[in-house]
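*Asks:* The following comprises the amino acid sequence and a computationally predicted model.
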Amino acid sequence: MARVWNFSAGPSALPLEVLEQARDELTDWHGSGMSVMEMSHRGKDFGTIIDAAEADLRDLLDVPTNYKVLFLQGGATQLFSQIPLNLADSRSADYLVTGSWSKKAVEEAQRVAPIAGAVRVAGSTAAKGAVADGFTRFLRDEEISLDPQAAFLHVCTNETIYGVEVQDDCAHLAARAGAVPLVADMSSHILSRPVDVSRYGMIYAGAQKNIGPSGLVIAIVREDLLGRAVKTMPSTMDFAIAAENGSMLNTPPTFGIYVSGLVFQWLKRQGGVAAMEQINRRKAELLYGYIDGSNGFYRNPVDVPDRSRMNVPFTLQNSALDDVFLKEAQAAGLHALKGHKSVGGMRASIYNAMPLEGVQALVEFMQDFARRNG
């Protein structure tokens, strides 16, 4: 069976080279006589795997030495409550709401606020009375009101569902925050472009969108923010304890770490994140360019300066054609284009693993569909 073009938002496509390498090593990793899934996480072989994965990630993102790299479980959603429990230090924390995931982060932080610290929305693009209609851009400077005493400022730098992305690597936001640590959920665009890690107190990302299999979340935390966890924090959720134990207080998601390490190696062979940014820019420009030039047959609702290069939502002028579009697209080998249930329409997630050829195939199908149904 031929592989399809997989536009899923997550779990998403992995590079074919990585899948083939994992397949070839599945039953016998480097002559060990066993699979990575079978070997002890305390053994020398897995130690080699996790050390290489961390080294390669540090190299790709140029992570400063005063930051810890953590391989955690539970996904980014678990970290929505885990972060204030670790970093708030009984103080108020600021949150920016620009889509479903930053809204979810606020809701989860509010659940633990009685023991972690108060939650303050420092800015939101949600439309009054119609949240689904509001998330079409990032916040303007005058819409953000920051607390200079906040424990941290949380931002989702790429909203997967609505396709809104912070384009300047939070340079302006970090400058405004000053001494307040910036905490960024980069789940759906990490490693798609260079990042100045030193601007952030913490970066975290669920692996299943642009890194590897689901079940793994990667956190990059500045050392001075460790050791602030609430006293009742379970040890398995304490960032400081995870750092002290090299992410192996308990059994980590070993296979996810292994595959992510293969992805890091693949990214380095492509030329690193700077090279990937150029490819991702070309893919996004091709798709958005066609949508904008389709005379209204297709439409993307996001303000042009804030459009995501990774997640491209779009609608058809005639929504009665949605099901026909999806059915024909799948028959043409273009899968997982249905938009999130909360917004409808379509969405093409074009992460690092999606080659330019896949986006070209999508645009060609969209052109043909418009000719036949316009």
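*Replies:* Ah, there it is. Residues are numbered from 1 along each chain as shown.
*Asks:* C-alpha only now, for contacts and for neighbours.
*Replies:* Fine.
*Asks:* roughly how far apart are Val304 and Gly289?
*Replies:* Remark: distance between Val304 and Gly289 (CA to CA, to the nearest Å) = 11 Å.
*Asks:* Strands along the chain, start to end?
*Replies:* Using DSSP state E, the strands of the chain run over 5-6, 67-72, 93-97, 119-124, 153-156, 158-159, 164-165, 182-185, 202-206, 217-222, 298-299, 311-316, 334-335, 346-349.
*Asks:* in the last one, what's buried?
*Replies:* To tie it back to what came earlier, the one meant is strand 346-349. By neighbour count with 16 or more other CA atoms under 10 Å, strand 346-349 contains the buried residues 346-349.
*Asks:* how about those residues, which pair is most distant?
*Replies:* The largest separation in the buried residues of strand 346-349, counting by CA to CA, is between Met346 and Ser349 at 10.0 Å.
*Asks:* Please work out the angle formed by the directions of the longest helix seen in the chain and strand 311-316.
*Replies:* Of all the elements of type helix in the chain, the one with the most residues (DSSP state H) is helix 272-292. Counting by axes from the mean of the first three to the mean of the last three CA atoms, to 10 degrees, helix 272-292 lies at 10 degrees to strand 311-316.
*Asks:* Could you give the separation of helix 272-292 from the chain centroid?
*Replies:* Here the centre of helix 272-292 is set off from its chain's centre by 17 Å, with CA atoms, centre = their mean, to the nearest Å.
*Asks:* So which of the strands of the chain is the most surrounded?
*Replies:* strand 158-159 (a mean of 30; mean count of other CA atoms under 10 Å).
*Asks:* now for that strand, which elements pack on it?
*Replies:* Identification of packing neighbours for strand 158-159 by 3 or more CA pairs under 8 Å, 6 or more residues apart in numbering; DSSP states H and E yields helix 100-111, strand 164-165.
*Asks:* As a markdown table, those with distance to Ala52 would be great.
*Replies:* Below are these laid out as a markdown table (distance: least, CA to CA, whole Å):
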| stretch | distance to Ala52 |
| --- | --- |
| helix 100-111 | 31 |
| strand 164-165 | 30 |
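*Asks:* who wins for proximity to Phe152 among those?
*Replies:* Nearest to Phe152, of all those, is helix 100-111, at 12.3 Å by CA to CA.
*Asks:* Counting neighbours, what do you get for Pro305?
*Replies:* Around Pro305 there are 12 other residues, counting by other CA atoms under 10 Å.
*Asks:* residues contacting it?
*Replies:* Counting by CA atoms under 8 Å, 6 or more residues apart in numbering, Pro305 makes contact with Gln167.
*Asks:* and if we set it to 10 Å?
*Replies:* By CA atoms under 10 Å, 6 or more residues apart in numbering, Pro305 lies in contact with 137-138, 164-167.
*Asks:* for comparison:
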Amino acid sequence: MTNVYNFNAGPSSIPAPVLEKAKNEMFNFEQSGMAVMEMSHRSPLYEKIHFGAMDQLRKIYHIPDEFEVLFLQGGASLQFSMIPLNFLGKNQKASYVLTGSWSEKALKEASALGEVETLSSSKDNQYKYIPETDLSQLSENVAYVHLTSNNTIFGTQWPTFPKKKNVPVIVDMSSDVLSRNLPWEDLDMIYAGGQKNAGMAGVTLVVIRKSLLETANDELPPSLSYKQHAKSDSLYNTPPTAAVYITGLVANWIDECGGVEEMNRRARAKAEMIYNVIDESNDFYTGHAEFSARSTMNITFRLADEQLEKAFLSEAKEAGFVGLNGHRSVGGCRVSSYNAVPLKHVEVLRDFMIDFMKKNR
């Protein structure tokens, strides 16, 4: 695997030290004779993994005590429905900021369960920017505001979140969780699939303010109730044990590297390398996102024509690069540089992009 440069948008790279540690201990955890995915989720051995991962996430993300940390299943997409089921009451509406395909999907699922509105949107310009969003203009019957912090398909990211007023703010952070510190005072809930920055597919992280949790619908089936999952310490049903284990290892790795602060520094350095090539290419490469909205996680760009793009992706594949194709819905090229992508791999890609440009001008 040393000759593969993995830039997949998700599932994506897992830190090499995490994979090595998992290889050495996952299949005979603490000499128990059992693999992590074989042991009872009610056993002390698994509880050590489960609560250890929660505690480490609290530490590296500086999560205040007034928040619960949950490990759920169904992917971040299940939250599109769970959120309105839990928090959108009668005679209320949910307010959504549209910045890409995933926020559109979240809005669509919520609209099947209650009244929704679009607070702001950048769809008018192909989601190239983050729209101005003023949370002070919300009507009294708004149950919550929903944002998507990073947009994998279009390569945009909220540089900062809007200041919260009197309405709960919920953020889908599936593609930039654990990549930068958060203003917890302006957030009431974040959620993220684990398969990009927090481990492997199968576990969904939810961090939710306890005061918001208290307002959740009490009449839901337990499996769809945030209250029930919090009450059961995310052990209401069998959790995705292997995925939780990997998340714990990833959190430990982040801590050993210098924390989320260091992840943010690395993310900025890696993204700057590729953006510099784009900006200095005299339109050989053309970025999609406006400068102020550029993502540090997903860098999207096009080449001059379709044939040149195909040649770029073909030669990149031959050179060992994986996952540089843009999303099937928009085409183009995409560099997904999540926490686990090594700086060296980005340097190799930068050099490849420069060489390809020189050969094809």
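*Replies:* Looks like it arrived, so ask away. These figures come from a predicted structure and were not determined experimentally.
*Asks:* Overlay the chains and give the TM-score.
*Replies:* After superposition, the two chains reach a TM-score of 0.96 (TM-score structural alignment, normalised by the length of structure 2), with 360 aligned residues with a CA RMSD of 1.5 Å.
*Asks:* and for Met346 and Ser349 of structure 1, which residues touch both?
*Replies:* By CA under 10 Å, 6+ apart, Met346 of structure 1 and Ser349 have these common neighbours: 312-313, 336-337, 339.
*Asks:* For Glu328 of structure 1, state which of those residues is nearest.
*Replies:* Checking these against Glu328 of structure 1 with CA to CA, the nearest one is Leu337 at 11.0 Å.
*Asks:* And the helices in structure 1?
*Replies:* 16-24, 44-61, 75-87, 100-111, 113-116, 171-177, 239-244, 254-270, 272-292, 322-331, 356-373.
*Asks:* The longest one vs structure 2 - mean distance after superposition?
*Replies:* In the superposition with structure 2, the aligned residues lie an average of 0.8 Å away from helix 272-292 of structure 1, counting by mean CA distance after the TM-score superposition for structure 1.
*Asks:* Just to confirm, what residue range of structure 2 does that helix align onto?
*Replies:* Under TM-score structural alignment, the match for helix 272-292 of structure 1 in structure 2 covers residues 259-279.
*Asks:* rewinding a little: overlap between the contacts of Pro305 of structure 1 and structure 2?
*Replies:* On the basis of both residues aligned by TM-score structural alignment, their matches' CA atoms under 10 Å, what survives of those in structure 2 is 137-138, 164-167.
*Asks:* ok, so of the residues you listed, who is nearest Ala113 of structure 1?
*Replies:* Nearest to Ala113 of structure 1 among these: Phe138, at 25.7 Å, using CA to CA.
*Asks:* what sits against that closest one?
*Replies:* Applying CA under 10 Å, 6+ apart, the residues contacting Phe138 of structure 1 are 96-99, 123-125, 157-159, 164-167, 302-303, 305-307.
*Asks:* ok, now Glu47 of structure 2?
*Replies:* Neighbouring residues of Glu47 of structure 2 by CA under 10 Å, 6+ apart: 40-41, 53, 235, 241.
*Asks:* Just the buried ones from these?
*Replies:* When the contacts of Glu47 of structure 2 are checked for burial by 16+ other CA under 10 Å, the buried set is 41, 53, 235, 241.
*Asks:* on that earlier part again, take the contacts of Pro305 of structure 1 and lay them out in a markdown table including distance to Val273 of structure 1.
*Replies:* Output for those, formatted as a markdown table (distance: CA to CA, whole Å):
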| residue | distance to Val273 of structure 1 |
| --- | --- |
| Arg137 | 25 |
| Phe138 | 23 |
| Val164 | 20 |
| Glu165 | 17 |
| Val166 | 17 |
| Gln167 | 15 |
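*Asks:* Now for these: which two are most distant?
*Replies:* Farthest-apart pair in those is Arg137 and Gln167; separation 11.1 Å (CA to CA).
*Asks:* and these two? which has more neighbours close in?
*Replies:* Arg137 (24 against 15).
*Asks:* residue range for stretch 344-352 of structure 1 in structure 2?
*Replies:* Using TM-score structural alignment, stretch 344-352 of structure 1 corresponds to residues 331-339 of structure 2.
*Asks:* first vs last residue of that stretch, how far apart are they?
*Replies:* End-to-end distance for stretch 331-339 of structure 2, by CA to CA: 24 Å.
*Asks:* Could you do stretch 190-202 of structure 1 as well?
*Replies:* Stretch 190-202 of structure 1 has an end-to-end distance of 13 Å (CA to CA).
*Asks:* residue range for that stretch in structure 2?
*Replies:* Using TM-score structural alignment, stretch 190-202 of structure 1 pairs with 177-189 in structure 2.
*Asks:* For the matching stretch, list every residue counted as buried.
*Replies:* Buried positions in stretch 177-189 of structure 2, judged by neighbour count with 16+ other CA under 10 Å: 177-182, 184, 187-189.
*Asks:* counterpart of Pro252 of structure 1 in structure 2?
*Replies:* Under TM-score structural alignment, Pro252 of structure 1 pairs with Pro239 in structure 2.
*Asks:* which ones are touching that match?
*Replies:* Listed by CA under 10 Å, 6+ apart, the contact set of Pro239 of structure 2 reads 41, 50, 71-73, 202-203.
*Asks:* Throw the shared contacts of Met346 and Ser349 of structure 1 into JSON lines and include distance to Ala329 of structure 1, thanks.
*Replies:* JSON lines is the format used below for those (distance: CA to CA, whole Å):
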{"residue": "Val312", "distance to Ala329 of structure 1": "16"}
{"residue": "Pro313", "distance to Ala329 of structure 1": "15"}
{"residue": "Ala336", "distance to Ala329 of structure 1": "9"}
{"residue": "Leu337", "distance to Ala329 of structure 1": "8"}
{"residue": "Gly339", "distance to Ala329 of structure 1": "13"}
